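1. Sequence and predicted structure, then a few things I'm wondering about:
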Amino acid sequence: MEWELILTLVFFAFCAGTIDAAVGGGGLIQIPALMGALPQTAPATLFGTNKLASICGTGSAAFSFVRRVKLQWSLLGVIALFAFISSFIGAACVSLVPTHILRPIVLVMLIVIAIYTFMKKQFGQVHVDQQITPKLLVLAAIGSLAIGFYDGIFGPGTGSFFIFFFIRFLQVDFLHASALSKIGNFMTNLAALSFFIPTGHVLFALGLMMAVANIAGSLLGVRLALKYGSGFIRILFLILVSILICRLGYQIITG
């Protein structure tokens, strides 16, 4: 592979890491870049390479958030466990549900999320430091199960769904929701890699170079999120969801 191509992919991995650390959606940048650069490579290998780079950046972002944002460890544990289990099951079921059935459903859900977030100006701006109760943990488990399964079986918008769920049902702000979503995303990526690596669907040399760039981007993304807070993340969130809506809408129209 030519160095110019490698450097281009490394640059896109850096950009993906930056966006992903703040609001998720790094795959929207990284996967099209890989597909454009390596058109002859099997899609599963491209997805596996993307997951290798992403899990490093997501892990770095999760570690940074955990150090700097006050989070409840019992809540993190529930999210991590159920996101991993359900994503693993979702990946195993991926051939059972055609993507053309899922796309319209996800599109409608994203439109509802975008309208709700846009109309409610205070949504995600206030953080309620709740006491950890069995009810809260059950809510977190249900959300992580549903979103983790979705990530395993389909994927686009997982970070956005995590963030929206944590704000709406756990009553946290955008900053804390973004931090919690990194834990969920890290575990869903780990579950996916547990499928891709044994089947040889990972380009390790390229993936590791992209991983370094993804980590660097994630450090910048976390710094921006912590510096500018929930208002900044809300704007990025709405932009990302809008891009997802356009992308899914285009895929539905063009088949």
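-> Happy to help now that I have it. What you see is a predicted model, and the numbers here were worked out from it, not measured in a lab. Numbers count the residues shown, from 1 in each chain.
2. Please count neighbours and contacts with C-alpha atoms only from this point.
-> Noted.
3. Quick check, residue 147 in contact with residue 160.
-> No - applying Cα atoms under 8 Å as the test, residue 147 and residue 160 come out as separate, 9.9 Å apart.
4. put this beside the first:
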Amino acid sequence: MFYDLLILCVVSFAAGFIDAVVGGGGLLQTPAILIVLPQYSVATLFGTTKIPSLSGTAFAAWKYSQDIKLDWKFLLYVAVMAFIGAVLGAHYVTLIDGKLLKPAILVILISVALYTYFNKTFGVGTAKEMTRLQQLITGFLFGFSIGFYDGLIGPGTGTFFILAFISLMGYDFLRASASAKLINIATNLAAICYFSSTGHILYEYALPMAVFNVGGAFLGTKLAILKGNKFIRVFFLMVVVFAILRFAYDIFIK
């Protein structure tokens, strides 16, 4: 158990760093725990990763909130929508085959990578003129749908939230990343509520991993705030490309 835990803690540190900058730490943490602990059910391993993810994300959100002005009322609303979506997604994790969704996600990720690479102004930050009602409708649509994805599949959720805040709300990368952390708290909390109630969390692994995830999040937020949008944009592209490779492997090779 010691060596398994050591490997998972190191991976959790890296995942916390990635999550704090652009999201997508689950792309590293989820396959790692599936490989290291194959004797447990997928639901149990998914549930176990949610505690370190929540810990690192909550720390990153706190750090970002000290330096970046956020629309707290709007984010709370989106968080509630995401929470509801994540609970439903977690409920259907045993009923819907996530493999059926992966080809569509792969196409979306490839499109995002190409658009971000060729559109140099993407994520620079041009706030869109929207009425409060338009904001609420938009927040409901992407909050609930991405929350459902997080509960059902998980990896890359933070990256999708950043994409939504940039493309739909006109945020820059730094503000989008900070906002995504707050929403991710809701989706992770929803998943933890569900998985803990069904006994699908290995606390002997989850708690030590959480400590290391917070360490990675500390380093990630420091760098993101220090380096700004250009650094986050490059990192965002790297994570999206990694996600493309991950989903392509799952679809065509695994």
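-> Looks like it came in fine. If you're wondering where the values come from, they're calculated on a predicted model, not measured in any experiment.
5. before we move on, back to that, quick one, which of residue 147 and residue 160 of the first structure is more surrounded?
-> Neighbours were counted for residue 147 of the first structure and for residue 160 using other Cα atoms under 10 Å; residue 147 has more, 28 against 23.
6. which helices and strands does whatever helix or strand residue 86 of the second structure lives in pack with?
-> In this structure, residue 86 of the second structure sits in helix 72-91 according to DSSP states H and E. Applying 3 or more Cα pairs under 8 Å, 6 or more residues apart in numbering; DSSP states H and E, one finds that helix 72-91 of the second structure makes contact with helix 132-152, helix 173-197.
7. List the contacts of residue 10 of the second structure.
-> For residue 10 of the second structure, the contacting residues are residue 212, by Cα atoms under 8 Å, 6 or more residues apart in numbering.
8. swap the cut-off to 10 Å and go again
-> 16, 29, 209, 212-213, 216 (Cα atoms under 10 Å, 6 or more residues apart in numbering).
9. Excluding covalently adjacent residues, which one is nearest to the residue positioned nearest the centre of the second structure?
-> Centroid check for the second structure by Cα atoms, centre = their mean gives residue 158 as the closest residue, at 2.7 Å. Nearest in space to residue 158 of the second structure, with sequence neighbours left out and distances taken as Cα to Cα, 6 or more residues apart in numbering, is residue 23 at 4.1 Å.
10. ditto for residue 4 of the second structure
-> residue 36 (6.2 Å).
11. any idea how far residue 215 of the second structure is from that neighbour?
-> 21 Å (Cα to Cα, to the nearest Å).
12. Between these two, point out the one with more neighbours.
-> residue 215 (19 against 15).
13. aligned partner of residue 95 of the first structure in the second structure?
-> Superposed on the second structure with TM-score structural alignment, residue 95 of the first structure falls opposite residue 94.
14. any idea how far that match is from residue 44 of the second structure?
-> Distance from residue 94 of the second structure to residue 44 of the second structure, by Cα to Cα: 12 Å.
15. need the contact list for residue 85 of the second structure.
-> 79, 91, 140, 142-152, 186-187, 190-191.
16. Near the closest residue in space to it that isn't next to it in sequence, how many other residues are there?
-> Of all residues not flanking residue 85 of the second structure in the chain, residue 148 sits nearest, at 4.1 Å (Cα to Cα, 6+ apart). Using other Cα under 10 Å, residue 148 of the second structure has 27 other residues around it.
17. got it, and the one 5 residues further on?
-> A count of neighbours around residue 153 of the second structure, defined by other Cα under 10 Å, yields 21.
18. okay but it is in contact with residue 100, surely?
-> No - at 11.0 Å, residue 153 of the second structure does not count as touching residue 100 under the criterion of Cα atoms under 10 Å.
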